[in-house]
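**Q** structure for the following, please:
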Amino acid sequence: MPLAAEAASSKPDFSAYKDVKQKKAAFFDFLRPAVIHENQRIEKERQFLLGLVTALEAGKPVDGEDLAYAIKLAAVYKLPVQGDSVTPEWLSEVLIRVDTLPQELVLSQAANESGWGTSRFAVQGNNYFGQWCYRKGCGLVPSARNDGADHEVAVFATPYLSVQAYFSNVNTNRAYKELREIRASQRQMGETVTGIKLAEGLIRYSERGSAYVEEIQAMIRHNNEYWRQG
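**A** Below you'll find the predicted structure:
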C-alpha cells in the first residue's frame, strides 16, 4: 500500500479540525508512515555499512557491487571515499551520518515548522520542515523575507519528499554535526537514542537557538501519548 504522504492529493485539511487532539492524531498519523519508511530505508543502508566493517575486520576486500554501492552512499551522504577504496576510517565517519532519527523528534519538528500542517508552505508546497532553497523560482517566497535576502521556501511534489529532504539535511548538513555526534555517542554507550537528547543538536535549526530547542523538547514531552501509539 502506498504511503499516504506520497500523494499530495490525499493530504488532509488540517485547518478543518476543531478538536485539538483529533487534529494532532490526524497530523501524526499522516506523516508517521513516511518517517517509518525513511528510517527503515536508512537502517538497511546502515546494516550494509556495518557488514563492510565486519568484512574488513575479517581481512576481506570490499569490491564489486559492494564497493559500487558504498561509493553511491558516499555521494548521498556527502562524504566521498578516498581513492575509490573503503577504509575503516571512512566507515567510522559515514556511520555517524547513516543513522535513523526518533519519530518523536521528526514529527514534533514537522508540527512546529508547519503549524500542524496548516502553514502556507505545507499546504501549497508540501514543506513540513521549513527547508529553504536558494535558486530564484525554486520555491515559495516568504512574505516576511528580509530586504536583500534571496532564499525561498522549498516546494516538494509530495509530503514524503519533504520528509526525505529533512532526513538528508539533518544527517549531512554541517549545522547539525552536534546532533549526529550526540546520536553516535548514545549508540556507542548502548543508550536509547531519544528525541529529547537529539534536540540539543538543533540549536542552529532556527534563529531562535536554545529557545527553539526547548520548544521542541517541550512538544515531545507534551505529546508523549502519541509516540506510544507509533
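
**Q** make it CA atoms for all contacts and neighbour counts henceforth
**A** Noted.

**Q** after the longest helix seen in the chain comes which helix or strand?
**A** Ranked by number of residues, the top helix in the chain under DSSP state H is helix 20-57. Counting by DSSP states H and E, the next helix or strand C-terminal to helix 20-57 is helix 64-76.

**Q** that next one vs helix 20-57, what angle?
**A** Taking axes from the mean of the first three to the mean of the last three Cα atoms, to 10 degrees, one finds that helix 64-76 is oriented at 130 degrees with respect to helix 20-57.

**Q** report the angle between the next helix or strand after helix 64-76 and helix 20-57.
**A** The element immediately downstream of helix 64-76 (helix or strand, assigned by DSSP H and E) is helix 88-97. Orientation check (the same axes, to 10 degrees): helix 88-97 against helix 20-57 gives 170 degrees.

**Q** list the contacts of the following helix or strand past helix 88-97.
**A** Next along the chain after helix 88-97, taking DSSP H and E as the criterion, comes helix 103-114. In this structure, residues lying in contact with helix 103-114 by Cα atoms under 8 Å, 6 or more residues apart in numbering are 27-28, 31-32, 35-36, 116-117, 121-122, 127-130, 194-196, 198-199, 216, 219-220, 227.

**Q** mind giving me the packing neighbours of the longest helix of the chain?
**A** For helix 20-57, the helices and strands in contact under the criterion 3 or more Cα pairs under 8 Å, 6 or more residues apart in numbering; DSSP states H and E are helix 88-97, helix 103-114, helix 159-172.

**Q** pull out the buried positions in the helix or strand following the last one.
**A** What it means is helix 159-172. Stepping forward along the backbone from helix 159-172, the first helix or strand reached (DSSP H and E) is helix 177-188. Taking 16 or more other Cα atoms under 10 Å as the neighbour-count basis, helix 177-188 is seen to contain the buried residues 177-180, 182-184, 186.

**Q** show me the contacts for the residue most central in space within the chain.
**A** In the chain, the C-alpha nearest the mean C-alpha coordinate belongs to Phe167, at 2.2 Å (Cα atoms, centre = their mean). Taking Cα under 8 Å, 6+ apart as the definition of contact, the neighbours of Phe167 are 38, 101.

**Q** please give me the structure for this one as well, since I'd like to look at both together:
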Amino acid sequence: MRVLFIVFFIAVSLAFLIVPFTVDFKPAEPAVVEVEGLPPVPKVGVYDELPDFSEITNVREKKAEFFAYLLPLIEAENLRLLHTRAKVLEIEERAGQNMLNDADRQQLAQLIDYYEVDPSLGDEQIFEFLKRRIDIVPEMMVLVQAANESAWGTSRFARKGLNLFGQWCFREGCGIVPGQRPEGQIYEVAKFDSVNQSVRSYMRNINTHPPYADLRLLREQKRLRDQELKAVELVEGLGSYSERGDEYIEELQAMIRVNRPIVQAVKEQLDESQTAN
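**A** Prediction:
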C-alpha cells in the first residue's frame, strides 16, 4: 500500500509539472473591458486556414503577403493587451483607495488565474506581476518568430495545425507528432482551430512562461524609463525558445533588420486600404 501511495504521489507531481507547459489546459480567457483613451480593439475575423504561401515564388512578395496576413491579428491582440493592462492600472488605483467593487474583484481574480500569478502574494506584488505580464509583444518580434518557426507559413505544423510558433502540448492527440521525435518522448506540436488562437497562445506563453522572465523584466525596465519597446532588443530574452540559444537570437535580430522595410511598406498599404474604406 505504501509503495502504491508513493507511485501515485509521484505521478500526480509529474502531472502538475507538465500541465502548466501545455497549450490545451489553461484558464478561461478573461473578458476585455475597453478603457477610454485607447483605440478600440478591432474586430478581426476567424483565420481558420492559411494561404498557400508556397505558391508565391517571388521571395519579397511572399514575405509581404505573410506579413500582411498576420499583422491585423497581432495589432488586435496587442491592443487587447493594452486595454487589459490599462484596466489593471485602474483596479490598482482603486485598490490603493480601498474602493474595489465586486466587478473589480472578479476581473482581478480572472487575470491572476489566466496570467499565472500566485494569489497568495500581497496586493502590491500581485499588481507588480500583473503589470509585468500583461503587456504587448512587439510586432516585429512576433512576425519574425512566426516566419522562422513556420518556414514562412509553409511547414507541416503551420499548414495542418495552424501552429506558426512551434508550440508543444503534452496530451496524446492534442497535436501533430513530429517525425523526428526522440523515442520515449510524449510531446506533440499543438494544433489550433485558428491562427488567432495560435497568436494568442504564443503571446500568453511569452507573457507567463518562466523561461521568458528576463524578457519581461527588460520590457518592464523600458516601460519605467518611458522607452520604446524594440523587438531587436527584447529578443535577447528568447534564449530558451530554441536549443540554438544565442545563435537563434542572432538569427531573429538579422531577420528583423532585413525585413523591417518590408513590414513598414505593408503597414502603409494596409493603412491606405483602411482609409479608402
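
**Q** what is the equivalent residue in structure 2 for the residue nearest to the centre of structure 1?
**A** With TM-score structural alignment as the criterion, Phe167 of structure 1 lines up with Met203 in structure 2.

**Q** how close does that match get to Glu55 of structure 2?
**A** Separation of Met203 of structure 2 from Glu55 of structure 2 (Cα to Cα, to the nearest Å) stands at 29 Å.

**Q** same check on Arg216 of structure 2?
**A** With distances defined as Cα to Cα, the gap from Arg216 of structure 2 to Glu55 of structure 2 amounts to 38 Å.

**Q** the aligned partner of Ala64 of structure 2 in structure 1: how many residues sit nearby?
**A** When structure 1 is aligned by TM-score structural alignment, the residue opposite Ala64 of structure 2 is Ala25. The burial metric for Ala25 of structure 1, expressed as a neighbour count using other Cα atoms under 10 Å, is 14.

**Q** surely Ala25 of structure 1 touches Tyr226?
**A** Yes - the criterion here is Cα atoms under 8 Å, and Ala25 of structure 1 meets it with Tyr226 at 7.1 Å.

**Q** which residue in structure 1 lines up with Lys131 of structure 2?
**A** Lys131 of structure 2 is assigned Leu95 in structure 1 as its aligned equivalent, the criterion being TM-score structural alignment.

**Q** distance of the residue nearest to its match when sequence neighbours are not counted from Val98 of structure 1?
**A** Using Cα to Cα, 6 or more residues apart in numbering and skipping the chain neighbours, the partner closest in space to Leu95 of structure 1 is Arg46 (6.8 Å). As for Arg46 of structure 1, its distance to Val98 of structure 1 is 6 Å (criterion: Cα to Cα).

**Q** higher neighbour count, these two?
**A** Taking other Cα under 10 Å, Arg46 of structure 1 and Val98 do not tie; Val98 has more neighbours (24 against 19).

**Q** from Met1 of structure 1, how far off is the more buried one?
**A** For Val98 of structure 1, the distance to Met1 of structure 1 (Cα to Cα) stands at 26 Å.

**Q** same question for Phe28 of structure 1.
**A** Phe28 of structure 1 sits 18 Å away from Met1 of structure 1 when distances are taken as Cα to Cα.

**Q** these two: who's more crowded?
**A** Neighbours were tallied for Phe28 of structure 1 and for Met1 using other Cα under 10 Å; the higher tally belongs to Phe28 (24 against 3).

**Q** which residue in structure 1 lines up with Leu108 of structure 2?
**A** With TM-score structural alignment as the criterion, Leu108 of structure 2 pairs with Ala70.

**Q** sorry, wrong one. I was asking about Glu247 of structure 2.
**A** Following TM-score structural alignment, the counterpart assigned to Glu247 of structure 2 within structure 1 is Ala211.

**Q** how close does the helix or strand hosting that match sit to structure 2?
**A** Ala211 of structure 1 is located in helix 210-222, with elements delineated by DSSP H and E. On superposition with structure 2, the average gap between helix 210-222 of structure 1 and its aligned counterparts reaches 0.6 Å (mean Cα distance after the TM-score superposition for structure 1).

**Q** next secondary structure element downstream of that helix?
**A** In the C-terminal direction from helix 210-222 of structure 1 (assignment by DSSP H and E), the next one is helix 224-229.

**Q** how far does that following helix sit from the chain's center?
**A** Centroid separation between helix 224-229 of structure 1 and its chain, computed with Cα atoms, centre = their mean, to the nearest Å, is 19 Å.

**Q** ditto for stretch 215-224 of structure 1
**A** 17 Å.

**Q** over to stretch 237-257 of structure 2?
**A** 16 Å.

**Q** tell me which residues of that stretch come out buried.
**A** Of the residues in stretch 237-257 of structure 2, 237-239, 241, 248-250, 252-253, 255-256 count as buried by neighbour count, 16+ other Cα under 10 Å.

**Q** what of stretch 227-236 of structure 2?
**A** For stretch 227-236 of structure 2, burial by neighbour count (16+ other Cα under 10 Å) applies to 229, 231-232, 234-236.

**Q** ok, so of the residues you listed, who is nearest Cys174 of structure 2?
**A** Within the set of the buried residues of stretch 227-236 of structure 2, Val235 lies nearest Cys174 of structure 2; the separation is 28.3 Å, counting by Cα to Cα.
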